[in-house]
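**Student:** sequence unknown, structure follows:
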């Protein structure tokens, strides 16, 4: 499935979202809630020394839990990323975006990144959770007949570090669409 059954809402009166949506209207269906996923492998060992490495494994775990429950990434209606280092997360946005697209495609639900002082697993740098809604079968037929939902396109350049300083560049006001 390369499109979401849910209606993405990004009002023109709000700033352009980059890597998330402002709101989403959920298609009726079966709710799936995925609890906090960190970078723990199937053998129970926490893997990865960096935010990027741990985000990769945690996101893979989240997608695996979704699929085990009969959901796909395009069914996610909200997502939260908890991190013990927002500044490191921010500096790595471009790389994190690439990791995200590898697991989730170019679908960006409403999402929050929350800085926390610590997580339950002492060595964890990130933890993810999400909610998804798998459409009812009868509603899927209506989706097939209707127009596909637009997926939000991420603009990597907005966070690209061309200066080599590790700081994201400012996006000029006139370059926003």
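**Tutor:** Nice, I can see it. Bear in mind that the values here come from a model prediction, so they are computed numbers and not experimental data.
**Student:** contacts, neighbours, all on C-alpha from now
**Tutor:** Will do.
**Student:** contacting residues around the residue nearest to residue 133 when sequence neighbours are not counted?
**Tutor:** Ranked by CA to CA, 6 or more residues apart in numbering and with sequence neighbours excluded, the top spatial neighbour of residue 133 is residue 31, at 4.5 Å. Counting by CA atoms under 8 Å, 6 or more residues apart in numbering, residue 31 touches 131-134.
**Student:** then this one, side by side with the first:
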């Protein structure tokens, strides 16, 4: 997988990445920091209570809307930080992540297990760093 906006490096002497890239070097000039997104719809209703896949999908939909608003694509995302109350279910998170990134190389990523988020119904929150040309 090649990226127009990011140089991707996965060192051969460490484990293969699963759903992320070990090193991402941005090629752009402008950086945007996306606030952590939760599984809220536009009306502040929690989507997918007790369903990590549905919540992750809603979070990525919110990120997609944010990317659209600033004129960016998934290829512009250089780093995500995932906060979840279910870190052991990284396979579920990774599968949904792959749906959104598609053929674009995944970004550098940190997955952090937490005891709680903004409300007890939330299972996941994702923030992102985006690099663009202008």
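**Tutor:** On my side now, so go ahead. Fair warning: this is a prediction, and the values are worked out from it, not measured in the lab.
**Student:** How is the residue nearest to residue 133 of structure 1 assigned, secondary-structure-wise?
**Tutor:** strand (DSSP: H, G, I helix; E, B strand; the rest coil).
**Student:** Ok, residue 127 of structure 1 next?
**Tutor:** Quick answer, by three-state DSSP: residue 127 of structure 1 is strand.
**Student:** Report the separation between the equivalent of it over in structure 2 and residue 82 of structure 2.
**Tutor:** By TM-score structural alignment, residue 127 of structure 1 lines up with residue 125 in structure 2. Remark: distance between residue 125 of structure 2 and residue 82 of structure 2 (CA to CA, to the nearest Å) = 6 Å.
**Student:** Spatially central residue for structure 2, please.
**Tutor:** Nearest to the mean C-alpha position of structure 2, counting by CA atoms, centre = their mean, stands residue 80 at 4.6 Å.
**Student:** Quick check: that one touching residue 130?
**Tutor:** No: Residue 80 of structure 2 is not in contact with residue 130 according to CA atoms under 8 Å; the separation is 9.0 Å.
**Student:** shared neighbours of the two, anything?
**Tutor:** Common neighbours of residue 80 of structure 2 and residue 130, counting by CA under 8 Å, 6+ apart, are absent.
**Student:** In stretch 94-110 of structure 2, which residues are buried?
**Tutor:** Applying a neighbour-count criterion of 16 or more other CA atoms under 10 Å, one finds 94, 96-97, 100-101, 104-109 buried in stretch 94-110 of structure 2.
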